[in-house]
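Okay, predicted coordinates and the sequence, questions at the end:
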Amino acid sequence: MRTTRRLRAASVVVLVLVSASCGTDDNGAERGSTPTSQSPSTSKSGVTETPGSDAPTTSGTTITTATSEFGDVLWGPDRQVVYIWEKEPSGTAECYDDCAVAWPPVLTTGDPVAAGAVNAELLGTTTRRDGSMQVTYNGHPLYYYAHEGPGEVKCHDISTHGGLWWVITPAGERAE
């Protein structure tokens, strides 16, 4: 009986933690916006299908721009907005373990590809501890927020894991 109660209590705690997100502001209103342009169809893995070919070709992850409530900002594949973290002033990734679960890195298997108003000269990569390549922009590693769907911007100017997270403009700066 006690075990059942403990399991129920633990389940409630897990449910509350999972459903909590940075999608509300201080007044409880949901943050979010929908981009007005479409992202390319490249998958997060960087693999795209070539018409008339049986085998996929490997290319870099495409980063593009779209309008949000914070102006034009960068988006990754699948219309997912990308973020930078104030705790990473250089190109070295510092978000690992539980941080990387909540904020998955934008990975690529080749040189990242610029689309829209993205400045190709600001795109780059950094090598993560596991050897994977993470996309950078203006020297900042890029991340998704794990609990956002396509077209959503819930976590701009939100503090988690010891620092603020920001969407990034085509100029390579945090959005205001």
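In hand now; what should we look at?

switch to C-alpha atoms for all contacts and neighbour counts from now on
Noted.

The residue positioned nearest the centre of the chain and Val12, how far apart?
Among the residues of the chain, the one closest to the centroid is Tyr144, at 1.3 Å (C-alpha atoms, centre = their mean). Tyr144 is 27 Å from Val12, where distance means C-alpha to C-alpha, to the nearest Å.

Likewise for Thr126?
Using C-alpha to C-alpha, Thr126 is found at 39 Å from Val12.

How about Thr136?
For Thr136 relative to Val12 (C-alpha to C-alpha), the value is 38 Å.

higher neighbour count, the two?
Ranked by neighbour count (other C-alpha atoms under 10 Å), Thr136 and Val12 place Thr136 first, with 25 against 12.

list the contacts for the closest residue to Val113 other than its chain neighbours?
Nearest residue to Val113, sequence neighbours excluded (C-alpha to C-alpha, 6 or more residues apart in numbering): Thr62, at 4.5 Å. Thr62 is in contact with Pro40, Thr42, Gly46, Gly76, Pro77, Pro112, Val113, Ala114, Ala115, counting by C-alpha atoms under 8 Å, 6 or more residues apart in numbering.

next, the one to line up against it:
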Amino acid sequence: MKRTSLAAVAIAATGVFGLTACAQPTETAAVEVAAARSSTPPGADAPADPEGVAVPELAGAETPDPPTAPVPEPTVAKTQKWVKIYNGPSRKDVTPPASIRTGSKTVELAATPNAQIGTYVTDGAGRTLYRFDKDSNKPPKATCNGDCAKAWPPLLIKSPGKIFPQGLDPKILGYVERADGTCQVTINGWPVYYFAKDSKPGDILGQGVNGTWFAVNPQGGKTKPLPDAIQPAPEQGGEGGDAPADAGY
């Protein structure tokens, strides 16, 4: 083969190898660009390719919401002998007693807003709780007994008892022993009662009766009377049976 031919072959071969060698940086750049794309966090500027052309931003995966912190279980804030009073509502469903006269080992209390009388306290079933002006809170004493307690059944708690409040300070909750030996829940020392004529959650038919009965507020105080509250009536005697609806005692 002539020298001229050999030189041409050598030049051609060099060109081939040169083309092959030039392809590798391009492939390497492509790999680097792909790696940069995969490592670019969502929202960051997209890297430019080796030729100076901006690489479109790749859609990143949505950032997951931070995990929700679990709601802590209520803890015991106060103990009165065999009754434990917690610092919040129970995390487990509590079935309140169907009857307002039986009492329960577990009592729920909740602050409930009302446009007419302000915020008052209900039990776990949403039934209104009242306080009686003729009772006392220092020291706690319940004076509604006998026929009075038929019209105004006390909120009773049995041993071993638990009280779960929502919207009330657990430190002001407790109980007082009644004349018949049962134990009645107190709010800031005031014994609390139901009204027998309240037939469903939200009823406040006992509000202001005889000027001595009021739905109790979360601090143990009285809520505002209604304009049409039952006013004092002549005393009505008689033993047994239901006490009159307007029994103020």
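Nice, thanks for sending it over. Because the structure is predicted, anything quoted here is derived from the model rather than measured.

Any idea what the TM-score is?
Once superposed, the chains reach a TM-score of 0.63 (TM-score structural alignment, normalised by the length of structure 1), with 124 aligned residues with a C-alpha RMSD of 2.1 Å.

one step back: what does the residue nearest to the centre of structure 1 align to in structure 2?
Superposed on structure 2 with TM-score structural alignment, Tyr144 of structure 1 falls opposite Tyr194.

Quick check, its match in contact with Lys150.
No: contact criterion C-alpha atoms under 8 Å: Tyr194 of structure 2 and Lys150 do not qualify, at 9.8 Å.

Counting neighbours, what do you get for the residue in structure 1 that Lys150 of structure 2 lines up against?
Counting by TM-score structural alignment, Lys150 of structure 2 corresponds to Val101 in structure 1. Using other C-alpha under 10 Å, Val101 of structure 1 has 12 other residues around it.

And Thr169 of structure 1, by the same measure?
Each residue near Thr169 of structure 1 was counted by other C-alpha under 10 Å, and the total is 23.

Quick check: the aligned residue for it in structure 2?
With TM-score structural alignment as the criterion, the equivalent of Thr169 of structure 1 in structure 2 is Asn217.

Let me see the contact set for its match.
Going by C-alpha under 8 Å, 6+ apart, Asn217 of structure 2 touches Ala111, Thr119, Tyr120, Val121, Thr223.

Leaving aside the residues adjacent along the chain, what's closest to it?
Among residues not flanking Asn217 of structure 2 along the chain, Tyr120 sits closest, at 4.2 Å (C-alpha to C-alpha, 6+ apart).

Same check on Ser159 of structure 2?
The nearest residue in space to Ser159 of structure 2 (C-alpha to C-alpha, 6+ apart) is Lys105, at 6.0 Å.

So which residues of structure 1 form helices?
2-19, 98-102 (DSSP state H).

Map the residue nearest to Asn217 of structure 2 across to structure 1 for me.
By TM-score structural alignment, Tyr120 of structure 2 lines up with Val73 in structure 1.

Go ahead and confirm its match touches Glu173.
No: checked against C-alpha under 8 Å, the pair Val73 of structure 1 and Glu173 is beyond contact range at 9.6 Å.

Tell me which of those two has more neighbours.
Ranked by neighbour count (other C-alpha under 10 Å), Val73 of structure 1 and Glu173 place Val73 first, with 26 against 15.
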